[in-house]
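[1] I'd like to go over a predicted model; first the sequence, then the structure.
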Amino acid sequence: MYRRRFLERAGTAGVAVGTSLALAGCLADQYDVGMTATGFVPEEVTVEVGDRVVWENTSVRGHTVTAYEDAIPEAADYFASGGFESEAAARDAWSDFGGRLENGDRFSHTFSVPGRYDYVCIPHETGGMVGAVIVEE
């Protein structure tokens, strides 16, 4: 997370001082959490209030990013790939592949309330594909 945040803040300055080639190579993977065939990588990320986390499906399997509704801070906005407003809606939609992220697809969410946010990939939940975002002030 910190590398991506640094690149976002220093992007144009880095180009101005002649590091555009090195920077271009780093910008190719501007996501915070990748999705392998069986897990989120990393499984846990720590960010600050106001930060945006980007997930990218880096595997050939379809995945979701679905918050556990009872495992996010009470005042927090719910999040799920597909834009669902509740965990039940995301799970119901999955039967028609709703919220599915294919290889290379991205999903992002900005976290405005501190706390722990646990989430899951619905089709791979039984295999343990779960993750967490820790949001600090």
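    Yep, that arrived. Numbers count the residues shown, from 1 in each chain.
[2] CA only for contacts and neighbour counts going forward, please
    OK.
[3] What's the end-to-end length of stretch 71-88?
    End-to-end distance of stretch 71-88: 14 Å, with C-alpha to C-alpha, to the nearest Å as the criterion.
[4] Can you list the buried residues in that stretch?
    For stretch 71-88, burial by neighbour count (16 or more other C-alpha atoms under 10 Å) applies to 72, 77-82, 84, 86-87.
[5] ranges for the helices of this protein?
    2-16, 20-27, 87-94 (DSSP state H).
[6] Below is structure B, check it against A:
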Amino acid sequence: MKRRTFLAAAGAAGITALAGCGSAGGQGQNYDVGMTAMAFDPAEITVSVGEEVVWQNTSTRDHTVTAYENSIPKEAEYFASGDYESEQAARDAWRSEFGGALNNGDTFAHTFEVPGRYEYVCIPHERSGMVGSVIVEEGGSSGNQSE
């Protein structure tokens, strides 16, 4: 019984020690936006034209990155994990075979060439409010607005 008590305490201590290791906004990581159980972290990020944004699933749940087709600049290229060409195609693929799913540790990247505001969603967690924004600006410095 003492061994179980020790292992339980050691496991809890290890989890506590690691709790701060997943820094928000990808600081010190190889991604810009993390995906927690029900949120993009950060929910809003600002970059310059021509910059790539990398999302990484940092949770144990499957997620998607799916642009709202009517909430991106008209001249902009559509983006979705799974490389679907429309929001409807991404939604249909998710419903039929979990298309576009990013599992724990998976990444998705998109380069933003047109300035403006881009709204996106995680299809399976949309009802829980898992939405995010990328603001793309001409020139200047970029960075996470939540910093």
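    That came in fine, so what should we check first? Just so it is clear, the model here is predicted, and its values are computed rather than measured.
[7] ok so, going back, could I get the helices of structure 1 in CSV, plus columns for distance to residue 39 of structure 1?
    Shown next, in CSV, are the helices of structure 1 (distance: least, C-alpha to C-alpha, whole Å):
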stretch, distance to residue 39 of structure 1
helix 2-16, 21
helix 20-27, 23
helix 87-94, 18
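[8] before we move on, back to that, can you tell me which two in the buried residues of stretch 71-88 of structure 1 are farthest apart?
    Comparing all pairs in the buried residues of stretch 71-88 of structure 1 by C-alpha to C-alpha, the longest separation belongs to 72 and 82, at 18.1 Å.
[9] Looking at the helices of structure 1, which one is packed in the most?
    Highest mean neighbour count of these: helix 87-94, a mean of 16 (counted as mean count of other C-alpha atoms under 10 Å).
[10] Tell me the helices and strands packed up against it.
    strand 66-67 (3 or more C-alpha pairs under 8 Å, 6 or more residues apart in numbering; DSSP states H and E).
[11] which residues touch the strand it packs on?
    Residues from elsewhere that reach strand 66-67 of structure 1 (C-alpha atoms under 8 Å, 6 or more residues apart in numbering): 78-81, 87, 90, 117-122.
[12] go on, stretch 104-111 of structure 1?
    48-59, 65, 76, 79, 81, 101, 135.
[13] swap the cut-off to 6 Å and go again
    49-58 (C-alpha atoms under 6 Å, 6 or more residues apart in numbering).
[14] swap in stretch 124-137 of structure 1?
    Outside stretch 124-137 of structure 1, the residues that reach it (C-alpha under 6 Å, 6+ apart) are 39, 43-49, 114-121.
[15] Which members of the contacts of strand 66-67 of structure 1 are positioned in strands?
    117-120 (DSSP state E).
[16] export those to CSV and tack on distance to residue 2 of structure 1 and neighbour count?
    Putting these into CSV (distance: C-alpha to C-alpha, whole Å; neighbours: other C-alpha atoms under 10 Å) gives the following:
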residue, distance to residue 2 of structure 1, neighbour count
117, 19, 23
118, 20, 20
119, 21, 24
120, 23, 22
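[17] so how far is residue 10 of structure 1 from residue 34 of structure 1?
    Taking C-alpha to C-alpha, one finds residue 34 of structure 1 at 23 Å from residue 10 of structure 1.
[18] Check residue 48 of structure 1 too.
    18 Å.
[19] Give the full set of residues in contact with the spatially most central residue of structure 1.
    Nearest residue to the geometric centre of structure 1 (C-alpha atoms, centre = their mean): residue 55, 3.1 Å. Contact analysis of residue 55 of structure 1 by C-alpha under 6 Å, 6+ apart lists 31-34, 106-107.
[20] could you pull out the strands for structure 2?
    33-35, 40-41, 44-48, 52-57, 66-67, 107-111, 116-121, 131-137.
[21] In TSV, list the ones you listed along with distance to residue 12 of structure 2.
    As requested, the strands of structure 2 are exported to TSV (distance: least, C-alpha to C-alpha, whole Å):
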stretch	distance to residue 12 of structure 2
strand 33-35	23
strand 40-41	24
strand 44-48	32
strand 52-57	23
strand 66-67	35
strand 107-111	28
strand 116-121	33
strand 131-137	31
